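> here is a sequence together with a model predicted from it:
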Amino acid sequence: MKKAAVIVPVVSLEDEPYLILTRRSRKLKSHPGQISFPGGIRENGEELLETALREMEEEIGVSRDNVLFVHSLKMTETLMSRIEVHPFLALLNKREFVLNRNEVEVIIFVKLSLFQQTKEEVILLPSGEETIRYRFPGLVVWGATARIIAGSIDEILKKLSESGYINII
């Protein structure tokens, strides 16, 4: 089974944690136009954290030097392409981004608290498998990205609070 890694980037805006999501380019062959975290397939046996950091730099132009801390989160699997996705929480200390327009159309900042306040919805795929989605005005986060968030929200808040960089109320 192929393995991929993603960064679950968080920045503090006005003392509140925000998740950074991307809208994948509609030109991509895999998951075009979908909302995701920066990430991709592991190359040449590299460590999964290395994959996630490399992809973050390639897709949104954030250097690993701008990461205050990283924490491994629970793995999930994409249901359509059957890829193991290994997420890593990363708190960023700068809000400077350079988008690779071949891979990313736009970055989206979503208050972490919105995911706590919004109940995920179960959706049935054509294959008969179930996944989840979050619906916000003008934004739907579904599939592996939504499952990473739902399965890790408490741990993300705990790690951010323990970090001392963000006050979680």
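It's in.

> going forward, measure contacts between C-alpha atoms and count neighbours the same way
Will do.

> report the separation between E130 and A144.
Taking Cα to Cα, to the nearest Å as the measure, E130 falls 11 Å from A144.

> which parts of this protein are strands?
3-13, 16-24, 35-36, 39-41, 67-72, 76-77, 84-92, 104-111, 121-124, 130-136, 139-142 (DSSP state E).

> now those strands in CSV, with distance to E47 and mean neighbour count?
Listed next are these as CSV, based on distance: least, Cα to Cα, whole Å; neighbours: other Cα atoms under 10 Å:
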stretch, distance to E47, mean neighbour count
strand 3-13, 9, 23
strand 16-24, 23, 21
strand 35-36, 21, 24
strand 39-41, 11, 21
strand 67-72, 12, 16
strand 76-77, 17, 18
strand 84-92, 11, 24
strand 104-111, 23, 17
strand 121-124, 33, 12
strand 130-136, 28, 16
strand 139-142, 26, 16
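
> show me the contacts for the residue located most distally from the centre of the chain.
Residue distances from the centre of the chain (Cα atoms, centre = their mean) peak at G128, which lies 25.1 Å from the mean C-alpha position. Shown in contact with G128 (Cα atoms under 8 Å, 6 or more residues apart in numbering): no residues.

> repeat for G45
Listed by Cα under 8 Å, 6+ apart, G45 has no contact partners.

> what's the longest helix seen in the chain packed up against?
In the chain, with assignment by DSSP state H, the single longest helix is helix 143-163. With contacts taken as 3 or more Cα pairs under 8 Å, 6 or more residues apart in numbering; DSSP states H and E, helix 143-163 sits against strand 76-77, strand 84-92, helix 112-117, strand 130-136.

> name the residues that touch the first one?
Read that as strand 76-77. In contact with strand 76-77 (Cα under 8 Å, 6+ apart) are residues I83, E84, V85, H86, A144, R147, I148.

> apply 7 Å and report the result again.
Applying Cα atoms under 7 Å, 6 or more residues apart in numbering, the contact partners of strand 76-77 are I83, E84, V85, H86, A144, I148.

> presented hereafter is structure B, for comparison with structure A:
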Amino acid sequence: MRDPLRLVSKALERASTASSDYDLNPDTKLPPDRKLRPAGVLVPILFEGEGAQLFLTKRSSALRHHPGQIAFPGGKQDDTDKDVIAAALREAHEEIGLDPGNVEVLGMMPAHETVTGFMVTPVVARVRAPFEVRPEPGEVDEVFEVPLMHLLDRAQFSVQARRWRGSWRKYYTVPFGPYYIWGATARILRVMADAAEAR
């Protein structure tokens, strides 16, 4: 049995290359002077016995940006946030009811650039104890758990494509049951999976 915590520690130690929503599409030309807004997402993992579960959200279908998509809890860094870690912890508290006092930050993965103009820093954290999940009304339709080992298994990932702004865009997916995990969330998870498997 592989130790999930050891794999996460390995991923945090070895992951060094930033990712983006464009990196499977090398023909995309991005303005060099583009302005990216800082954001933080929490990668909350509950380690139980020899297993581990990672919490994800299904965004409200009423939202303007990314309605109905699967995402980490998180959001843009506000002026009142000390840093992206504080932003990720605050947003996780608001979106899923995870008390920051019930969290141990393990480290950060490389930043990820999104098509919506954010530079997102994934903050990987251990959830100290089970908690009462409270989806934020109007923002989160559902909070669910995925076995961490499913998300660290590169065989579970595939590359798909769809039309976006007049051209085809490739992206990673890592489906789980009824949940179609794709885009930035899947790309960040793929960085973790790759680093966890690095020799």
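Received it, and whenever you're ready, just let me know what you need. What you see is a predicted model; the values in this text were computed from it and never measured.

> need the TM-score between these chains.
Here the superposed chains carry a TM-score of 0.84, computed using TM-score structural alignment, normalised by the length of the first structure; 157 aligned residues with a Cα RMSD of 2.0 Å.

> quick revisit: for L48 of the first structure, find the nearest of the strands of the first structure.
Counting by Cα to Cα, L48 of the first structure lies closest to strand 3-13 out of the strands of the first structure; the figure is 5.7 Å.

> now which residue in the second structure aligns to T76 of the first structure?
Correspondence of T76 of the first structure to the second structure, assessed by TM-score structural alignment: H112.

> check V140 of the first structure too.
With TM-score structural alignment as the criterion, V140 of the first structure lines up with Y180 in the second structure.

> quick one: residues contacting the residue nearest the centre of the first structure.
What sits nearest the mean C-alpha location of the first structure, by Cα atoms, centre = their mean, is F37, with 3.0 Å. With contact set as Cα under 7 Å, 6+ apart, F37 of the first structure has these partners: V6, I7, V8, L21, T22, T145.

> ok, 6 Å please
V6, L21, T22 (Cα atoms under 6 Å, 6 or more residues apart in numbering).

> that one maps to what in the second structure?
Per TM-score structural alignment, F37 of the first structure is aligned with F72.

> state the distance from that match to E50 of the second structure.
23 Å.

> isn't E105 of the first structure right next to S25, touching?
Yes. Contact between E105 of the first structure and S25 holds when scored by Cα atoms under 6 Å: they sit 5.0 Å apart.

> can I assume I20 of the first structure is in contact with V106?
No. In this structure, I20 of the first structure is not within contact of V106 by Cα under 6 Å, at 10.3 Å.

> give me the contact list for stretch 7-25 of the first structure.
The contact list for stretch 7-25 of the first structure, computed with Cα under 6 Å, 6+ apart, reads 32-38, 52, 87-92, 103-112.

> on that earlier part again, could I get the helices and strands packed on helix 143-163 of the first structure as TSV with distance to F69 of the first structure?
Shown next, in TSV, are these (distance: least, Cα to Cα, whole Å):
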stretch	distance to F69 of the first structure
strand 76-77	21
strand 84-92	6
helix 112-117	17
strand 130-136	27
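
> so Q77 of the second structure makes contact with I85?
No. Counting by Cα under 6 Å, Q77 of the second structure stays clear of I85, with 8.9 Å between them.

> how far away is the nearest residue to the residue nearest to the centre of the first structure once chain neighbours are set aside from M1 of the first structure?
Closest residue to F37 of the first structure apart from its sequence neighbours, by Cα to Cα, 6 or more residues apart in numbering: L21 at 5.2 Å. Look at L21 of the first structure and M1 of the first structure: by Cα to Cα, they are 25 Å apart.

> same check on L139 of the first structure?
Per Cα to Cα, L139 of the first structure is found 30 Å from M1 of the first structure.

> count the residues that sit near the residue mapped onto L63 of the second structure from the first structure.
Matched by TM-score structural alignment, L63 of the second structure corresponds to L28 in the first structure. Using other Cα atoms under 10 Å, L28 of the first structure has 12 other residues around it.

> how near is the nearest residue to L28 of the first structure once chain neighbours are set aside to I35 of the first structure?
In space, and not counting its chain neighbours, L28 of the first structure is closest to E103: 6.8 Å by Cα to Cα, 6+ apart. Counting by Cα to Cα, the gap from E103 of the first structure to I35 of the first structure is 12 Å.

> try N66 of the first structure
According to Cα to Cα, N66 of the first structure and I35 of the first structure sit 23 Å apart.

> and for T78 of the first structure?
Taking Cα to Cα, one finds T78 of the first structure at 14 Å from I35 of the first structure.

> to which residue of the first structure is A52 of the second structure aligned?
Per TM-score structural alignment, A52 of the second structure is aligned with P17.

> likewise E95 of the second structure?
Correspondence of E95 of the second structure to the first structure, assessed by TM-score structural alignment: E59.
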